[in-house]
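Trainee: sequence-free structure coming up:
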């Protein structure tokens, strides 16, 4: 007997009244009648012999990723590709699994609020695996073009297979309640009576309230209107297109373009790819073409191309916080084209190994790996040793929530406060390591004012030999024609802030400095 059959045989039989006088009524095709609700009795969607007894592989993949995120603090973007390959998903199923995984993670806050109205106990009393299955079911019912009966049947089948028959009954009952209303109706009911606009936006757009407040402040701090918060939150919840970069002088986008990629509109040697598993491209496997957000590409190119204010040699470059190696690979290729050499520093050994792998396609004579605390480059022995320095500082990552949706549920305001101290120390070290007339780039994947403009202001107040350059002009020079002027406030000495809802990039911040005598 199958596992499914064993689960059913353990249930007590209905009494004669419930079974309709001892006969279970079926239609001509053998389908049983739906006994729930009132009104005319209906037949179930499928005969017992046709009902799924196992989960389909795409949904199983999404479930496994959500469990890894919850149990192991894993990142979905690292776990998902491996699971897709393990389950041998084709392009269509891989796309479904990707949307289901990221959609459930992005919508977790809103879906949990809906589920809380449909469960007879606090959500934290549910088995975490059951809650993940409910989130997957809710996303299919409310935000994907999946018929309700399919979303219900497949989620219940998934639960039977990986959790147990007992849990499947609860999941079936809860998701039927969820399916009674659409997402707009649920959202309206949930925010009814909430006066605080940040709290309401946090619920509807599924962000923690403190992040909504921080993003609203960030818009104002970077010269935008606070009313753009809705557009920004919506952009955070859109599935990002995969951005590719062909390493200059090394890689080519021909294979990706032949596979349906579209040329990038923001930066040279880039493309937008929607063809499924990126590892199927040979150029990606060999490392000459890489996955990298266009905003990250742009800030690396801006540092590489900005003229050194006092001219002179341009032979030694430093990436102070190189892991996991995306910007380091592009910088190394650009450095090689300039006749320069890059030192890629990463204090964590396992991340340094990732940097080394990222640089594999680049001539090893043009780069080296350093494994040390980046603040050590502020010591006297390194003073003035580099012409260009990248400080891609550890940050909250609030600018990449669309790519790492689980991050929004892990971060706290305390994380920001702790990181700003480190950011300032790394920037001080970089200013010491760069030569007079050299250039330092301070970059974060966060628009939070505490991690961007405040760090810049503090550096300038501490170091009288630091001068802020016209970062906007440098970025526009490195970009393809048409970069929106909304990227920066008007005026010399400006910093740059990119936005998902304007530039289709992560919310990258950049400030360029030079060291004066």
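Mentor: Alright, I've got the coordinates. None of the values given here were measured: they were computed from a predicted structure.
Trainee: C-alpha from now on. contacts and neighbour counts both.
Mentor: OK.
Trainee: on the three-state scheme, the residue lying closest to residue 286 once chain neighbours are set aside is what?
Mentor: Among residues not flanking residue 286 along the chain, residue 361 sits closest, at 6.8 Å (CA to CA, 6 or more residues apart in numbering). Residue 361 carries the three-state label coil when classified by DSSP: H, G, I helix; E, B strand; the rest coil.
Trainee: may I ask you to confirm that residue 361 is in contact with residue 288?
Mentor: Yes. Residue 361 is within contact range of residue 288, at 5.6 Å (criterion: CA atoms under 8 Å).
Trainee: hmm, residue 115 is touching residue 174, no?
Mentor: Yes. Look at residue 115 against residue 174 with CA under 8 Å: they come within range, at 7.4 Å.
Trainee: now do the helices in the stretch 51-200 of the chain.
Mentor: 57-72, 76-86, 91-106, 108-116, 128-143, 148-162, 165-178, 183-191, 197-204 (DSSP state H, counting those that start in this stretch).
Trainee: how close does the residue nearest the centre of the chain get to residue 103?
Mentor: The centroid of the chain falls nearest to residue 403 when counting by CA atoms, centre = their mean (1.6 Å). Counting by CA to CA, to the nearest Å, the separation of residue 403 from residue 103 is 11 Å.
Trainee: following the helix or strand in which residue 473 is found, which helix or strand shows up next?
Mentor: Using DSSP states H and E, the element containing residue 473 is helix 471-478. Counting by DSSP H and E, the next helix or strand C-terminal to helix 471-478 is strand 496-497.
Trainee: now the element after that next one, going C-ward?
Mentor: helix 500-503.
Trainee: what are the buried residues along that next one?
Mentor: 500, 501, 503 (16 or more other CA atoms under 10 Å).
Trainee: this is the comparison structure:
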């Protein structure tokens, strides 16, 4: 068996799980690598094959369709995974064509090895640049952009709208390109538990960020024992915007409404402990709540983690929390670098359910917020429908609600210039800030007005 065969097999298994079980590659792949006992070199290859194939799936399908003379949807899904893996090796890596074809075809079902071999060998005979030219034939506008950058057209529309809302309408090409570049792994040094310079080299924009060394981050002692965690710098800034917008007063009560999987809860919990505040972390899904408990286990005292519908806090704890984080469920279009399957898994119809849910959760958070308290509305998406529009609608429903200048708050926290933006919200961008495209809006309730606020349907 070729030495790289286990890496290809792990990649194929992860692709199948993403397709059949809606698995998340970034969660499943590390576990499969450990289970397969891959060497560092094979682990790196499995990672490249998995993420590269998922990321450029649209482009690769266009190439496959040209050669196979049938739509990708008409090809057996298992065989299609094999073909995509092979195409990635042929057009985007330096793997010799004979290895890319032979070792990949061996993963196909026996009944389809001839078909897979024929398609991949045909692709291997043509230069990658020539494939780009062939893909472009007969396409124009967003259809061409979608094929070239491997983004669905609706995602391109959403990203363009998000850029326009932030005054960056001419940066679409840069954003699409950044989505297709594997992100550097960043760590957060949990305050009070470890200093960033004890972990490694400083990150680029968050004051707590550390650049992860190559290889498995769990090999870093502080990560192994939980004092540092893998966390995107944009997520770090989202939590710090809430915790550092003003000095903490001992005795404050904080709430993380949608805490799973627990990265922001761990950081908020560490910040709360330093300031004498307490954090309550809520999660709807028990399995995700378990992840939150794991994430905060290193803290002392540990935040309480509860399971349940977050909207209940509107009636169970009205006006009682001094700071609330609402990291709302969203399309995840801001994390396409690290979760490339999201671009194929989501559709514009998801907004039909997500936007009303975001509004209900935001109403519940507003109701649970103490007068004068701080509320951070956060999404890992730049889509205006689930960011600025949700906030604007909430401001219209709640006369006592006020949007704070979040860009100014985070500018005082960040270690690098944020650049210009539009309005009081902060929108981070992969191509500008090197982070996920996090949207952050700080809100406060100035007073309790006489008129009852409207509630989102």
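Mentor: Looks like it arrived, so ask away. Quantities reported herein were computed from a predicted structural model and do not represent experimental measurements.
Trainee: which residue lines up with the residue nearest to residue 286 of structure 1 in structure 2?
Mentor: The pairwise alignment with structure 2 assigns residue 361 of structure 1 to residue 298, based on TM-score structural alignment.
Trainee: same question for residue 235 of structure 1.
Mentor: Using TM-score structural alignment, residue 235 of structure 1 pairs with residue 178 in structure 2.
Trainee: quick check: longest strand of structure 1.
Mentor: Longest strand in structure 1 by number of residues (criterion: DSSP state E): strand 434-444.
Trainee: okay, and that one goes to which residues in structure 2?
Mentor: Strand 434-444 of structure 1 maps onto residues 369-379 of structure 2, going by TM-score structural alignment.
Trainee: just stretch 127-144 of structure 1 next, same as before
Mentor: Counting by TM-score structural alignment, stretch 127-144 of structure 1 sits on residues 76-93 of structure 2.
Trainee: for the matching stretch, which residues meet the burial criterion?
Mentor: 78-91.
Trainee: can you add distance to residue 381 of structure 2 and give the residues you listed back as CSV?
Mentor: As requested, the buried residues of stretch 76-93 of structure 2 are exported to CSV (distance: CA to CA, whole Å):
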residue, distance to residue 381 of structure 2
78, 31
79, 32
80, 29
81, 28
82, 31
83, 31
84, 27
85, 28
86, 31
87, 30
88, 27
89, 30
90, 32
91, 30
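Trainee: tell me the contacts of the closest residue to residue 238 of structure 1 other than its chain neighbours?
Mentor: Nearest residue to residue 238 of structure 1, sequence neighbours excluded (CA to CA, 6+ apart): residue 402, at 6.7 Å. Contacts for residue 402 of structure 1 (CA atoms under 8 Å, 6 or more residues apart in numbering) come out as 106, 235, 236, 237, 238, 239, 240, 506.
Trainee: helix, strand or coil for the fifth one?
Mentor: Just to be clear, that refers to residue 238 of structure 1. coil.
Trainee: can you give me the neighbour number for it?
Mentor: 15 (other CA atoms under 10 Å).
Trainee: from residue 159 of structure 1, how far out is it?
Mentor: 28 Å.
Trainee: same check on the fourth one?
Mentor: When CA to CA is applied, the distance between residue 237 of structure 1 and residue 159 of structure 1 equals 27 Å.
Trainee: of the two, who's got more company?
Mentor: Legend: neighbour count by other CA under 10 Å for residue 237 of structure 1 and residue 159, higher for residue 159 (27 against 20).
Trainee: which one is that one nearest to, not counting chain neighbours?
Mentor: Nearest residue to residue 159 of structure 1, sequence neighbours excluded (CA to CA, 6+ apart): residue 168, at 5.3 Å.
Trainee: contacting residues for the one you found?
Mentor: Taking CA under 8 Å, 6+ apart as the test, what residue 168 of structure 1 contacts is 156, 157, 159, 160.
Trainee: and it, what's its match in structure 2?
Mentor: Residue 168 of structure 1 maps onto residue 113 in structure 2, by TM-score structural alignment.
Trainee: equivalent analysis for residue 189 of structure 1, please.
Mentor: So residue 189 of structure 1 corresponds to residue 134, using TM-score structural alignment.
Trainee: try residue 105 of structure 1
Mentor: Under TM-score structural alignment, residue 105 of structure 1 pairs with residue 54 in structure 2.
Trainee: and residue 331 of structure 1, by the same measure?
Mentor: Checking TM-score structural alignment: residue 331 of structure 1 goes with residue 268.
Trainee: run a quick neighbour tally on the nearest residue to residue 385 of structure 2 once chain neighbours are set aside.
Mentor: Distances taken as CA to CA, 6+ apart put residue 355 closest to residue 385 of structure 2, at 7.1 Å, once the chain neighbours are dropped. Burial of residue 355 of structure 2 is recorded as 20 neighbouring residues (other CA under 10 Å).
Trainee: again, but for the one 4 residues further on
Mentor: Here the count is done by other CA under 10 Å, and residue 359 of structure 2 has 21 residues near it.
Trainee: which stretch of helix or strand covers it?
Mentor: Residue 359 of structure 2 belongs to helix 350-368, assigned by DSSP H and E.
Trainee: tell me the angle of that helix relative to strand 369-379?
Mentor: Helix 350-368 of structure 2 and strand 369-379 are oriented at 160 degrees to each other (axes from the mean of the first three to the mean of the last three CA atoms, to 10 degrees).
Trainee: with structure 1 overlaid, how far apart is helix 350-368 of structure 2 on average?
Mentor: For helix 350-368 of structure 2, the mean deviation from structure 1 after alignment is 1.1 Å (mean CA distance after the TM-score superposition for structure 1).
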